[in-house]
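[1] Sequence first, then the predicted structure:
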Amino acid sequence: MTIWIGVILGVVVCQRLIELVIARKNEAWMLRQGGIERGAEHYKWFIMVHVLFFISIFVECFSGNNPVESINYFLFSVFILTQLARIWCITSLGKFWNTKVIILPGATLRTTGPYNYIKHPNYVIVGIELFVIPLLVGAPITAIIFPLLHIFLLIRWRLPVEEKALADIRSMTKG
């Protein structure tokens, strides 16, 4: 595994850990304000998929079957753009951004930043990342399996829970 692959993976892992700290802080704030968590039972599956994603990349990269000798600048550009879009999502939602589905009675639905253009931009970004990051570092099997798992979890659990939560927010602010 070349140095730049290690740097990219290290940056992504550190970024995810920082995001978890931000998410926990925002979650605690929302709960103190009267926030209500929805769909807690499916959250563990997202954690499991994301942990297995990184393990899969490391196993595939260290297996030596897919050596990447030089950086693919197109994939690297897509990677950088997804990171910028991810930061845009987080900063647009501010204290309301976290990794769980939490509604805050009386709060208005956020429609700033990328949320002004697409309903669930962070899920699109994560799907792209789950495809691009493994290809960038030479883990094509991971690039196939994990975006499919992400889509399955979104369709099966997360989007129905989130759509119901968003509808509840809309009804709370109208009534």
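    Okay, I see it.
[2] When you work out contacts or count neighbours from here on, use the C-alpha atoms and nothing else.
    Will do.
[3] and Arg110, what element?
    For Arg110, there is no enclosing helix or strand under DSSP states H and E.
[4] I figured it hits Leu93, correct?
    Yes - because the distance of 6.6 Å satisfies CA atoms under 8 Å, Arg110 is recorded as touching Leu93.
[5] out of these two, which sits in the more crowded spot?
    Looking at Arg110 and Leu93 with other CA atoms under 10 Å, you find the greater number of neighbours at Leu93, namely 17 against 12.
[6] adding another structure so you can compare the two:
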Amino acid sequence: MTWFTVLIAVVGLERLAELVVSKRNAAWSFARGGVESGQRHYLVMVVLHTALLVGALIEVWLRRPAFLPVLGWLMLALVLAAQGLRWWCITTLGRQWNTRVIVVPGLPRVTGGPYRFISHPNYVAVVIEGLALPLVHSAWITALVFTLCNAVLLWVRIRVENRALDSLPVAASGVLPDARVRP
């Protein structure tokens, strides 16, 4: 169980790193006239994602489920794959990536990287991680509750995000203009 606690702590630190990047990118976006949408559901998202980490720990420490090697190692591989997909999304979007829904008028919609294949690849990573992370140590209650709550949240979030993104032009090349890399 100690190693699972370490895993959750590492994922928590990764989430904090995301928030640092997000805050920097939000300031960049707002300085360029960025418009935020969906503020009402953002706190729910923060609470739910925090509850995933805390819930998985509490469930494992209280229920003390057995570590099932086949399930555990497969779920760990999925967690790592989800992290890879998430950071591919972050690097592809560059300064436009954010944990909030902020669009900068005039910047084109990104259609490169994983966005070539699916409109919201980061949410694929979130769904995979939300199911797989607790199941690394058989915390099936947390996996089930998070997955159901997250489905409702993503239904709201994706609708908000699609409305906001509809205001952006699509870049012909799928790559952001040079403005993306300027400080």
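    All right, it came through fine. This structure is a prediction, so every number in the text was calculated from the model and none was measured.
[7] overall similarity of the pair, as a TM-score.
    Comparing the two superposed chains by TM-score structural alignment, normalised by the length of the first structure, the resulting TM-score equals 0.91, with 169 aligned residues with a CA RMSD of 1.6 Å.
[8] Could you measure from the most centrally placed residue in the first structure over to Leu148 of the first structure?
    Closest to where the C-alpha atoms of the first structure average out (CA atoms, centre = their mean) is Val126, at 4.4 Å. Separation of Val126 of the first structure from Leu148 of the first structure (CA to CA, to the nearest Å) stands at 12 Å.
[9] and what of Ser171 of the first structure?
    Computed as CA to CA, the Ser171 of the first structure to Leu148 of the first structure distance reads 33 Å.
[10] do Ser56 of the first structure as well
    Distance of Ser56 of the first structure to Leu148 of the first structure, computed by CA to CA: 14 Å.
[11] neighbour-wise, which of these two wins?
    Between Ser56 of the first structure and Leu148, Ser56 has the larger neighbour count (other CA under 10 Å), namely 19 against 15.
[12] Could you confirm that one falls within a helix?
    Yes - counting by DSSP: H, G, I helix; E, B strand; the rest coil, Ser56 of the first structure is located in a helix.
[13] right, and it touches Thr142 too?
    Yes - distance between Ser56 of the first structure and Thr142: 6.2 Å, which falls inside the contact criterion (CA under 8 Å).
[14] Quickly find the element holding the closest residue to Leu130 of the first structure other than its chain neighbours.
    Beyond its immediate neighbours in the sequence, the residue positioned closest to Leu130 of the first structure (CA to CA, 6 or more residues apart in numbering) is Pro147, lying 5.4 Å away. Pro147 of the first structure belongs to helix 140-153 when assigned by DSSP H and E.
[15] what's the mean deviation for that helix versus the second structure?
    Comparing helix 140-153 of the first structure with its match in the second structure after superposition yields a mean distance of 0.7 Å (mean CA distance after the TM-score superposition for the first structure).
[16] If we go by neighbour counts, what in that helix is buried?
    Taking 16 or more other CA atoms under 10 Å as the basis for neighbour counts, the residues of helix 140-153 of the first structure that come out buried are 140, 142-143, 146-147, 149-151, 153.
[17] Who are the packing partners of that helix?
    Using 3 or more CA pairs under 8 Å, 6 or more residues apart in numbering; DSSP states H and E as the contact definition, the elements that helix 140-153 of the first structure packs against are helix 40-62, helix 121-137.
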